[in-house]
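1. sharing a model prediction with you, sequence too.
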Amino acid sequence: MNSPAKVPVKVDGRALTLSNLDKVLYPEFGFTKAEVIDYYSRVAPVLLPHLKGRPLTVKRFPNGVDGQSFFEKNAPDHTPDWVRRVKLPVPGSTKNREAIDFAVIEDLPTLVYYANLAALELHVPQWRVDEDGEALPPDTLVFDLDPGPPATIVECCRVALMLRDVLAADGLTALPKTSGNKGMQLYADWDCREEPSAYAKRLARLLEKEHPTQVVSVMARKARPGKVFIDWSQNNPAKTTVAPYSLRARELPTVSTPLRWTEVEGCERPEELVFTAADVLARVEKRGDLFGRA
């Protein structure tokens, strides 16, 4: 029997209407919208701290991962008034807007609201806003490691270990996670010792110079086959990175998954670091938040 088209619920005292819960959003896996909402609800205790204070960009898939998708930064007028919004300047906006009303996910009702919109992917910048909605200096340094085929996440792991050591020499502790796609990311708490993109670029170029057959620091596709691109530009304040514990719109409901360094050190096959929503919930129950830095 099909579920009702609309289901009124209360989440922590907030009234929500969930819709089309039996719609399959991951056809190859048979993963429904109800399961997306269930995943985000159950992972919320470890996810919400990483979203707190960070202006949200979502990637929505109303007809599933095989259908059309779109990024959404601006919180539409019909967004519930209890969802936190912050108006921030967006210089150089492709839609010629001077400012955007960004949503900020800080509680379970807001997270469920967006899950019900089929906002499968949650992307956030490396900075937060304060209680008044003013942008704060960046608090996170991120390196996005993108393998150029035939390289895989296995090669990304080797580069991640190099990067970990370089960061440690500068007094920074790196934490690894999968992107939930092909590659991975390294995060470190940032103390604003200098402009983060400049610092990250310098480290990427250093590793490219020391390991020219493994590392590339430029985006040009022709330079990347068989190497790992260290994308330092993710530290630009206008850019976002997929949040820890966010789903990804792949064939399977994979998740951007925090890792232990022993998993990075021991990785020999790409499939070792593929984690679905169910895998991640089991990991969190066993290990807690491996990204417990927020």
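-> Right, received. Where do you want to start?

2. rest of the way, CA atoms for contacts and neighbours
-> OK.

3. okay, helices next: where are they in the stretch 1-150 of the chain?
-> Secondary structure of the stretch 1-150 of the chain (DSSP state H, counting those that start in this stretch): helices at 33-51, 108-116.

4. before we go on, here's another structure to hold up against the first:
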Amino acid sequence: MSPDRFAVTIEGRDVELSNLDKLMYPAAGFTKGEVIDYYTRVAPVMLPHLSGRAATRIRYPNGVEGAHFFEKNKPAGTPDWVRLETLPVPGSTKSRETIEFVVVDDLPTLVWVANLASIELHTPQWRVGADPDLMVVDLDPGAPAGLKECCAVAVLMRDRLADDGIAAYPKTSGKKGMQLCCPISGTRSAEVVSSYAKKVAEELAAMVPGSITAKMAKAVRPGKVFIDWSQNAAAKTTVTPYSLRAGERPTASTPLTWDEVIAMATGEAEARQFGPDEVLARVEQHGDLLADLLRNGNVVPEADRRK
């Protein structure tokens, strides 16, 4: 084994690590070893959100300034102890009917995918073999709108969803905007959940048309927050809570309290994304602010019905 490769044993599994000094975020001097260290330390709160879900990895073999690619299927050399699930892929661009997905259920698998320069991890709104148990609303700001404006829309969305008995939990995207994650009953199809999310998004856009849009056309987004209801479609995934994001400096998709969201919306606190050290400190302080996502939520109403 070459000097820049070595094996470690994690929970009884042998995992090969390599090139730990390689810069993944060159502008910040953040190495692959630090990426792996972050994922190892955040694993206790991140793994429950990955468990049972087919993982899409965005890999940056030469760091965030180099080429990257999305990887859904198992890579060559996958250890035999990694959980794999063969699943249909609706809308595949490569005309494949099924893909053998990696499921990141444990720490050895998380470290293994991190060592493959999988900086970002994305997951669907359902566990393998089940209907959606999450509804996700993505709030995407069109410049000059930013995260502050997203926070204001998030409060409106939270209150509207509460009318239907749906609880919403906020997190930053780690990039420009944020998401609201809602635990749901797991008894509705992706089509029903997506239709309901679209209906609510259109209601809010009609209520505040100068600040909110529910239309995907980029031409109508400048200065507005796009409520992306389509994240609940069968072919979509969303960045997993606590996942790193690729950018000039390392940031992560960070759970927030509603008090923080309101403070960011009103300007009492800076509306910003958080780095990995900050995320780990927040976990130490708060635990997993998204722990309630792991419990069953209420039934999503049919899209043509309002309580």
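-> Now that the structure is in, tell me what you want to look at. The model shown is predicted, which means the values in this text are computed figures rather than measured ones.

5. TM between them?
-> Here the superposed chains carry a TM-score of 0.95, computed using TM-score structural alignment, normalised by the length of the first structure; 287 aligned residues with a CA RMSD of 1.4 Å.

6. redo the helices of the stretch 1-150 of the first structure as a markdown table? Include distance to S256 of the first structure and mean neighbour count.
-> Formatted as a markdown table, the helices of the stretch 1-150 of the first structure follow (distance: least, CA to CA, whole Å; neighbours: other CA atoms under 10 Å):
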| stretch | distance to S256 of the first structure | mean neighbour count |
| --- | --- | --- |
| helix 33-51 | 11 | 20 |
| helix 108-116 | 16 | 21 |
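
7. tell me which of those lies nearest to P258 of the first structure.
-> Among these, helix 33-51 comes nearest to P258 of the first structure, with 10.8 Å by CA to CA.

8. average gap between that closest one and the second structure?
-> With mean CA distance after the TM-score superposition for the first structure, helix 33-51 of the first structure departs from the second structure by a mean of 0.2 Å once superposed.

9. after superposition, how close is the longest strand along the second structure to the first structure?
-> If you go by DSSP state E, the second structure has its longest strand at strand 134-141. On superposition with the first structure, the mean distance recorded for strand 134-141 of the second structure (mean CA distance after the TM-score superposition for the first structure) is 0.3 Å.

10. okay if I get the helices of the stretch 1-150 of the first structure as a markdown table plus distance to R14 of the first structure?
-> Putting those into a markdown table (distance: least, CA to CA, whole Å) gives the following:
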| stretch | distance to R14 of the first structure |
| --- | --- |
| helix 33-51 | 14 |
| helix 108-116 | 6 |
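
11. nearest to P76 of the first structure, out of those helices?
-> helix 108-116 (12.0 Å).

12. thinking again about what came up before, closest one to P244 of the first structure among the helices of the stretch 1-150 of the first structure?
-> Comparing the helices of the stretch 1-150 of the first structure by CA to CA, helix 33-51 comes nearest, at 6.8 Å.

13. what does the closest one rub up against?
-> 20-25, 104-108, 111-112, 115-116, 118, 120, 124, 243-246, 277-278, 281, 284, 288-289, 292, 294 (CA atoms under 8 Å, 6 or more residues apart in numbering).

14. which of those count as buried?
-> The neighbour-count criterion (16 or more other CA atoms under 10 Å) marks 20-25, 104-108, 111-112, 115-116, 118, 120, 124, 243-246, 277, 281, 284, 289 among those as buried.

15. if I pick the most centrally placed residue in the second structure, what's in contact with it?
-> Residue closest to the average C-alpha location in the second structure (CA atoms, centre = their mean): V239, at 1.8 Å. Applying CA under 8 Å, 6+ apart to V239 of the second structure gives the contacts E120, L121, H122, T123, S173, S253.

16. which residue range of the second structure does stretch 212-224 of the first structure align onto?
-> Per TM-score structural alignment, the counterpart of stretch 212-224 of the first structure in the second structure is residues 209-221.

17. find me the equivalent region of the longest strand of the second structure in the first structure.
-> With TM-score structural alignment as the criterion, strand 134-141 of the second structure aligns to 140-147.

18. contacts for the matching stretch, please.
-> With CA under 8 Å, 6+ apart as the criterion, stretch 140-147 of the first structure contacts 126-127, 153, 155-156, 160, 182-190, 196, 200, 224-232, 234-235.

19. mind checking which of these are buried?
-> Burial by neighbour count, 16+ other CA under 10 Å: within these this picks out 126-127, 153, 155-156, 160, 182-190, 196, 200, 224, 226-232, 234-235.

20. what lines up with P176 of the first structure in the second structure?
-> Using TM-score structural alignment, the equivalent of P176 of the first structure in the second structure is P170.

21. that match: which element?
-> Element membership for P170 of the second structure (DSSP states H and E) is strand 169-172.

22. for that strand, buried residues please.
-> So for strand 169-172 of the second structure, counting by 16+ other CA under 10 Å, buried means Y169, P170, K171, T172.

23. excluding its backbone neighbours, what's nearest the third one?
-> Looking back up the chat, that one is K171 of the second structure. Counting by CA to CA, 6 or more residues apart in numbering, K171 of the second structure lies nearest to P255, which is 4.0 Å off, once chain neighbours are set aside.
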